[in-house]
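# I need the structure of the sequence given here:
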Amino acid sequence: MRAVIAEDSVLLRVGLVKVLEMGGFQVVAAVGDAEALLTAVEEHRPDLALVDVRMPPGFTDEGVRAALVIRRSWPRTAVVLLSQYVEERYAADLLAANTSGVGYLLKERVADVGEFVAAVRRVTDGGTALDPEVVAQLLVRRHSDPLERLTPREREVLGLMAEGRSNTGIAETLVVSDSAVAKHINSIFAKLDLPAADGDHRRVLAVLRFLGASPA
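Down below sits the predicted model:
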């Protein structure tokens, strides 16, 4: 798997290269701004772009805007945004633009190398990965219908779905059976008025509803 890294901090950029290489990725480019990122992605067509949210010249949302360009122009390239702080609207923007192969993680998550690499691999394989801190803030802030219909346990399950965890992963986290998780997820689909369809697609729609985003 080939990866491009965009991070303006030289020390963190070097660290990310090492972490990804330890995880089995081949880092084909490591750059410091959004313009260089787009050039690198166009040249290498990597499997993954690991992108800092705030980069030169403005240090606002340059990384997010570049990520959206990547998802439109090179949809086979998965994108993981890295942020210093929880800014869940960026996760919503990215998910609304595309419903697979996207992630939003806090930079502090890099310290847990195993968990970080697992999340990045999940995104590269077409899944999603949202930082638990982002999910925790959303659980506090999202209290409008139809989410009010969910029980505390269902909101917990939906939060873990938003992190990108599989049914088995949710079951292991909550120490319940796979069948119990499946029942909770079916109940979530019903309460969120999501019609019967492809299971993975409904999972993404449920997460988008949770984030308050609309699929493109």
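# Going by C-alpha atoms from here, please, whenever you check contacts or count neighbours.
Will do.
# residues touching the most centrally placed residue in the chain, list them.
Centroid check for the chain by CA atoms, centre = their mean gives residue 103 as the closest residue, at 1.8 Å. Residue 103 sits next to 79, 80, 81, 91, 120, 123, 128, 129, 130 when contact means CA atoms under 8 Å, 6 or more residues apart in numbering.
# and the residues you listed, which of them are in strands?
If you go by DSSP state E, the contacts of residue 103 have 79, 80, 81, 128, 129, 130 in strands.
# Would you mind measuring from residue 144 to residue 102?
Per CA to CA, to the nearest Å, residue 144 is found 25 Å from residue 102.
# Comparing those two, which residue is more hemmed in?
residue 102 (30 against 10; other CA atoms under 10 Å).
# what about the strands in the protein?
According to DSSP E, the strands that the chain contains are 2-6, 26-31, 48-52, 78-83, 102-106, 128-130.
# Switch those over to CSV; also include distance to residue 188.
As requested, the strands of the chain are exported to CSV (distance: least, CA to CA, whole Å):
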stretch, distance to residue 188
strand 2-6, 35
strand 26-31, 39
strand 48-52, 31
strand 78-83, 27
strand 102-106, 22
strand 128-130, 18
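# Residue 207 and residue 160, how far apart?
10 Å.
# Have a look at these two and say which one is more surrounded.
In this view residue 207 and residue 160 are compared by other CA under 10 Å, and residue 160 has more residues nearby, 25 against 22.
# Contact partners for the more buried one?
Counted by CA under 8 Å, 6+ apart, residue 160 has contacts residue 170.
# got it, and the one 5 residues further on?
Residues in contact with residue 165 (CA under 8 Å, 6+ apart) are residue 129.
# That one and residue 53: what is the separation?
Residue 165 sits at a distance of 23 Å from residue 53 (criterion: CA to CA).
# Quick check, residue 77 in contact with residue 70.
Yes. Counting by CA atoms under 8 Å, residue 70 is a contact partner of residue 77 at 7.2 Å.
# still on that earlier bit, which two of the contacts of residue 103 have the greatest separation?
Largest separation among these by CA to CA: 91 and 120, giving 14.9 Å.
# what about residue 183, neighbour count?
Neighbours around residue 183, by other CA under 10 Å: 12.
# Then residue 61?
16.
# quick revisit: quick one: buried ones out of the ones in strands among the contacts of residue 103?
Buried by 16 or more other CA atoms under 10 Å: 79, 80, 81, 128, 129, 130, out of the ones in strands among the contacts of residue 103.
# Could you also give me the structure for this second sequence? I'd like to compare it with the first:
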Amino acid sequence: MRVVIAEDDALLREGLVLLLANEGIEVRAAVDNGDDLLAAISAERPDAAIVDVRLPPSFTDEGLRAAVEARRRLPRLPILVLSAYVEDSYATDLLADDAGGVGYLLKERVGRVEKFLDALHRVVDGGTVLDPEVVAQLMVRRRADDPMRTLTPREREVLALMAEGYANGAIAEQLSVSETAVSKHIGNIFAKLGLQPTDTGHRRVLAVLAHLRS
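As a prediction, this is how the structure comes out:
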């Protein structure tokens, strides 16, 4: 796998380079701004990009905008965005093209190497990965009459894993339940939230995210 990295924090940037190299992943470029990211993507045509949301000069959303432009120039380029903050609008903007191969993680996940690498590989495989903390905070920002409040604790656990991009089998393994039980929980979730059921991972995540933000 060949990747490019855009991260303004030199320590984290070099840490990512070393982490990925130790896993046999080739880092073709490691830059600290959006313009250099786009130049590297055009020159290297990597298999994936890892991008910080906040890059120079304003440290607002330059990384996100560069990521969106990168996917315009290189359609379906897998992109894993990193952020130090839970900002759900970033996740929505990133998912807007409905093409899959995108992820939004908090930077603290990088320290959990197995989780971080799993997310990167799932994004490269065309999946959609949302940080569980993003989902958790969206869940609590609900109106008193919202149907989200009708979900059971187990259904909320399943919903959070769905939003992270896990398939039914992986959810069953993580929760130590049968895949049949997971399917039943998902059916209940879709029914309570008024969503159309689908087994397509990216659409499933988009449907969940759309409802969480509605």
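# TM-score for the pair, please.
Superposed pair, TM-score by TM-score structural alignment, normalised by the length of the second structure: 0.89. Supporting alignment: 213 aligned residues with a CA RMSD of 2.0 Å.
# So for residue 77 and residue 70 of the first structure, which sits in the more crowded spot?
residue 77 (25 against 21).
# Might you report the residue contacts of residue 163 of the first structure?
By CA under 8 Å, 6+ apart, the neighbours of residue 163 of the first structure are 128, 129, 130, 131, 132, 135.
# hmm, which of those residues are common to the second structure?
With both residues aligned by TM-score structural alignment, their matches' CA atoms under 8 Å, the contacts of the contacts of residue 163 of the first structure that the second structure also has are 128, 129, 130, 131, 132.
# so can I have a markdown table of those showing distance to residue 6 of the first structure?
Shown next, in a markdown table, are those (distance: CA to CA, whole Å):
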| residue | distance to residue 6 of the first structure |
| --- | --- |
| 128 | 19 |
| 129 | 18 |
| 130 | 19 |
| 131 | 19 |
| 132 | 22 |
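# Could you check how far the residue of the second structure most remote from its centre is from residue 46 of the second structure?
For the second structure, the residue at maximal distance from the C-alpha centroid (CA atoms, centre = their mean) is residue 145, at 28.4 Å. Residue 145 of the second structure is 46 Å from residue 46 of the second structure, where distance means CA to CA.
# just residue 167 of the second structure next, same as before
26 Å.
# who's more crowded, those two?
Counted by other CA under 10 Å, residue 167 of the second structure and residue 46 do not tie: residue 46 has more neighbours, with 20 against 17.
# these two touch, right, residue 33 of the second structure and residue 53?
No. If you go by CA under 8 Å, residue 33 of the second structure and residue 53 don't touch, sitting 10.3 Å apart.
# More neighbours: which of these two?
Shown here are residue 33 of the second structure and residue 53; by other CA under 10 Å, residue 53 has more neighbours (25 against 22).
# give me the number of residues near the residue nearest to the more buried one when sequence neighbours are not counted?
Of all residues not flanking residue 53 of the second structure in the chain, residue 63 sits nearest, at 4.3 Å (CA to CA, 6 or more residues apart in numbering). Other residues within reach of residue 63 of the second structure, judged by other CA under 10 Å, total 28.
# do residue 57 of the first structure as well
Neighbours around residue 57 of the first structure, by other CA under 10 Å: 10.
# which ones are touching residue 181 of the first structure?
157, 167, 170, 171.
# for the second structure, which helix is longest?
helix 179-193 (DSSP state H).
# and it, how far out from the chain's middle?
Relative to its chain's centre, helix 179-193 of the second structure lies at 22 Å (CA atoms, centre = their mean, to the nearest Å).
# List the buried residues for it?
179, 182, 183, 185, 186, 187, 188, 189, 190, 193.
# Alignment lookup: the fourth one to the first structure.
The pairwise alignment with the first structure assigns residue 185 of the second structure to residue 184, based on TM-score structural alignment.
# Which stretches in the second structure count as helices?
Counting by DSSP H, the helices of the second structure are 10-22, 34-44, 62-73, 88-95, 113-124, 132-140, 153-163, 168-175, 179-193, 201-213.
# Switch the ones you listed over to TSV; also include distance to residue 1 of the second structure.
Formatted as TSV, those follow (distance: least, CA to CA, whole Å):
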stretch	distance to residue 1 of the second structure
helix 10-22	10
helix 34-44	12
helix 62-73	18
helix 88-95	22
helix 113-124	9
helix 132-140	26
helix 153-163	25
helix 168-175	24
helix 179-193	31
helix 201-213	22
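# Which one of those helices lies nearest to residue 2 of the second structure?
Comparing the helices of the second structure by CA to CA, helix 34-44 comes nearest, at 8.6 Å.
# Report the angle between the closest one and strand 26-31.
150 degrees (axes from the mean of the first three to the mean of the last three CA atoms, to 10 degrees).
# what sits up against helix 34-44 of the second structure?
4-6, 28-29, 31, 55-56, 62-63, 66, 69-70, 73-74.
# Need the max-distance pair from these.
56 and 74 (22.6 Å).
# and residue 159 of the second structure, what is it in contact with?
Contacts of residue 159 of the second structure by CA under 8 Å, 6+ apart are 186, 189, 208.
# and it, how far is that from residue 206 of the second structure?
Distance from residue 159 of the second structure to residue 206 of the second structure, by CA to CA: 12 Å.
# pretty sure residue 77 of the second structure contacts residue 47?
Yes. Counting by CA under 8 Å, residue 77 of the second structure does reach residue 47; the two are 6.9 Å apart.
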